[in-house]
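> Give me a model of this one.
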Amino acid sequence: MKPARIILLIVAIVAGGLAAFLVTRGGSAPTTITQTEVIEEAKAQVLVARTPIGMGERLTPDMVAWQDWPEGALRSEYVTSSAMPDAPAALTGAVARFEFFPGEPIREAKLVRSEQGYLSAVLSEGMRGVSVNVTPASSAGGFVVPNDHVDVLLTTGSGAAQQSQLILSNVRVLAIGQRLGELGVTGGGENPGAAETTPATFTDATIATLELTPGQAETLVNASTAGQLSLTLRSVVDFNNPVTADASGSKTVRLIRFGKEQAVQAGSVSSDQQAIVNTPVSVTPAAAPQTMPPIDPASVPM
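Next comes the predicted model:
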């Protein structure tokens, strides 16, 4: 083979190898590796309910536990380990004024540190707890539970003369029997300490404890001796409405008839009494005293 052909063949082989190198290596785009750094958000220790805590229950250390909580989601009313490191022990014996669900942060505003009974701890300031006998038939079939709001009706008379009137409106139920709340030991039921998943009812005659003002308490006690009391359940949308005046008037008024005083409920005045109350009284002005006409001295004989 001629030297010129050998040189040409060598040049062709080198050119082909260089082209293959450029295609396989030199023509590929550079690979970019992006590293993402994960920064964990700062957390704090918040005291939460470990088990359901019913209204009126006293806290124990095994009911609560510390849990990590993002600092960005902290609220000032939460109990934190930095502000109260001995919170489980410090809050032992405090009474829950409202229910706590598992995992819910403990707030001191929902607790009261009281050595008194459960009921006095959950009563609002200035209110009174008054108990009355009720039956399922007289209280929405037994479906009334604590924290419901009810109206109280008084039924008097019998037979055709039986009548009912509203004496209290939109009052809060504190307890039914020994039941103070929906959860925990105070929830009653067959499984104390567990959340209830079915509607709660009572089937036997029991005692309902209502949260009332002093004036309402007096009205209810007086009415309990006059007839049968019934509870009518209100809708939950009415709970936050202000307590309205009783439709038929719940105050006792004094009626004086024929010189005798009688106490009656406003709005329950009978027809003959109403006629007397509404009958206008006409007053005849007293006759003016008669006076002697003036005497003319000239007409008097001398």
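
> okay, CA-based contacts and neighbour counts for the rest of this
OK.

> Going along the chain, name the helices of the stretch 151-300 of the chain.
Counting by DSSP state H, counting those that start in this stretch, the stretch 151-300 of the chain has helices at residues 214-224, 271-278.

> deepest of those, which one?
Counting by mean count of other CA atoms under 10 Å, helix 214-224 has the highest mean neighbour count of the helices of the stretch 151-300 of the chain, with a mean of 16.

> which other helices and strands contact it?
Packing contacts for helix 214-224, counted by 3 or more CA pairs under 8 Å, 6 or more residues apart in numbering; DSSP states H and E, involve strand 128-134, strand 163-176.

> From the chain's centroid, how far away is it?
23 Å (CA atoms, centre = their mean, to the nearest Å).

> What angle do strand 128-134 and it make with each other?
Using axes from the mean of the first three to the mean of the last three CA atoms, to 10 degrees, the inter-axis angle of helix 214-224 relative to strand 128-134 is 20 degrees.

> this one next, for a side-by-side:
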Amino acid sequence: MPLNRYSIVLAATLVTAGSATFGVYRVLESTRAQNRVQLRQVLVATKDIPEGSTLSRGILDEEAWPLVSVPAGALASLDSAVGRVTRVAVYAGEVIVPGRLAPVGTGPGLQVKITPGKRAMAVKIDDVVGVSGLIQPDSRVDVLVTLRDQRADGEQVAKLFMSNMRVLSVGTVDRSGPDNRPIIATSATLEVTPMEAERLAVAMRDGTIQLVLRGFGDPDSVATVGATSEDVLLRPRKAPPPPPEPKPVIRRVIVRVPEKRPEPPVAAVVPAPTPV
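The predicted structure is shown next:
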């Protein structure tokens, strides 16, 4: 009898332990399922890709990324990207997304570099090795114009009238020579708005254009008043002539005098007869 009782207690203990073990197992499996990361295949650049480059299989790779880290619209296969052209620079390790690529069928060229809403305009520059040879694509420049000011008796004035302009290309080559010497360029293509293109066209017609190279990380624009020969020689500027006195204005004033009306005759007063 005691043996049967012990057997029952032992069996109950084993059942309880098994139930507890199974419960712990279910909890652990549930936790693992919640922590299991969902992956998605994406297309990643294996090296830095300059803008305007045609994508090929040698510079792309398919990788599995956590779903929460995948950008919206990310390309997933090599076939969806090979042959397309980059609109902006793509760096190694970045996911390829449609916004960084030109439309399907677009070939490599300057047009893929132009920001929407802007234009590309060529500016002729002097054949000197100075700053013009050091300007490279994606450099930032200010535009200086020197012309004669018709409002100041034809005096020459130099003025910075456009600031922080992006250079799209320089001459016909987009980089330095093999010996790292600066390239002598005869033209630079700037990215401008339509209104800036109009101002630039007038400046090139009426004066001489020069480009002033800016440093990276210097987006501020400085408003200047321009410089003349007096500023170069450190002479005080001539005071502008006083405005001419206004001519006297002669006004014709017509005064209307009311007509004098004749007064009505006064009736004679006849005295009343004296009573007798």
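
> about what we covered before: which one of the helices and strands packed on helix 214-224 of structure 1 lies closest to D296 of structure 1?
strand 163-176 (74.3 Å; CA to CA).

> now the strands: where do they sit in structure 1?
43-49, 64-70, 95-96, 111-112, 128-134, 149-156, 163-176, 206-212, 228-233, 252-257, 260-265 (DSSP state E).

> now those strands in a markdown table, with distance to V281 of structure 1?
Output for the strands of structure 1, formatted as a markdown table (distance: least, CA to CA, whole Å):
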| stretch | distance to V281 of structure 1 |
| --- | --- |
| strand 43-49 | 69 |
| strand 64-70 | 72 |
| strand 95-96 | 60 |
| strand 111-112 | 58 |
| strand 128-134 | 42 |
| strand 149-156 | 32 |
| strand 163-176 | 30 |
| strand 206-212 | 40 |
| strand 228-233 | 37 |
| strand 252-257 | 14 |
| strand 260-265 | 18 |
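
> Can you tell me the closest non-neighbouring residue to A81 of structure 2?
Closest residue to A81 of structure 2 apart from its sequence neighbours, by CA to CA, 6 or more residues apart in numbering: L55 at 6.7 Å.

> and that neighbour, what pairs with it in structure 1?
Alignment note (TM-score structural alignment): L55 of structure 2 maps to L59 of structure 1.

> Touching, its match and V95? I think so.
Yes: contact between L59 of structure 1 and V95 holds when scored by CA atoms under 8 Å: they sit 6.4 Å apart.

> So the two - more neighbours on which side?
Between L59 of structure 1 and V95, counting by other CA atoms under 10 Å, V95 is the more crowded of the two (26 against 21).

> Let me see the contact set for E191 of structure 2.
Shown in contact with E191 of structure 2 (CA atoms under 8 Å, 6 or more residues apart in numbering): I114, T115, K118, R119, A120, M121, M165, R166, V167, L168.

> Determine which of the strands of structure 1 approaches P294 of structure 1 most closely.
strand 252-257 (48.7 Å).

> Which residue range of structure 2 does the closest one align onto?
Going by TM-score structural alignment, strand 252-257 of structure 1 lines up with nothing in structure 2.

> So which bits of that strand are buried?
By neighbour count on 16 or more other CA atoms under 10 Å, the buried set for strand 252-257 of structure 1 is L255.

> With stretch 40-58 of structure 2 instead?
Quick answer for stretch 40-58 of structure 2 (16+ other CA under 10 Å): Q41, V42, L43, V44, A45, T46, I49, E51, G52, S53, T54, L55.

> re the thing from before, out of the helices and strands packed on helix 214-224 of structure 1, which one sits most buried?
Comparing those by mean count of other CA under 10 Å gives strand 163-176 as most buried, with a mean of 21.

> give me the stretch of structure 2 that that one matches.
Counting by TM-score structural alignment, strand 163-176 of structure 1 corresponds to residues 157-170.
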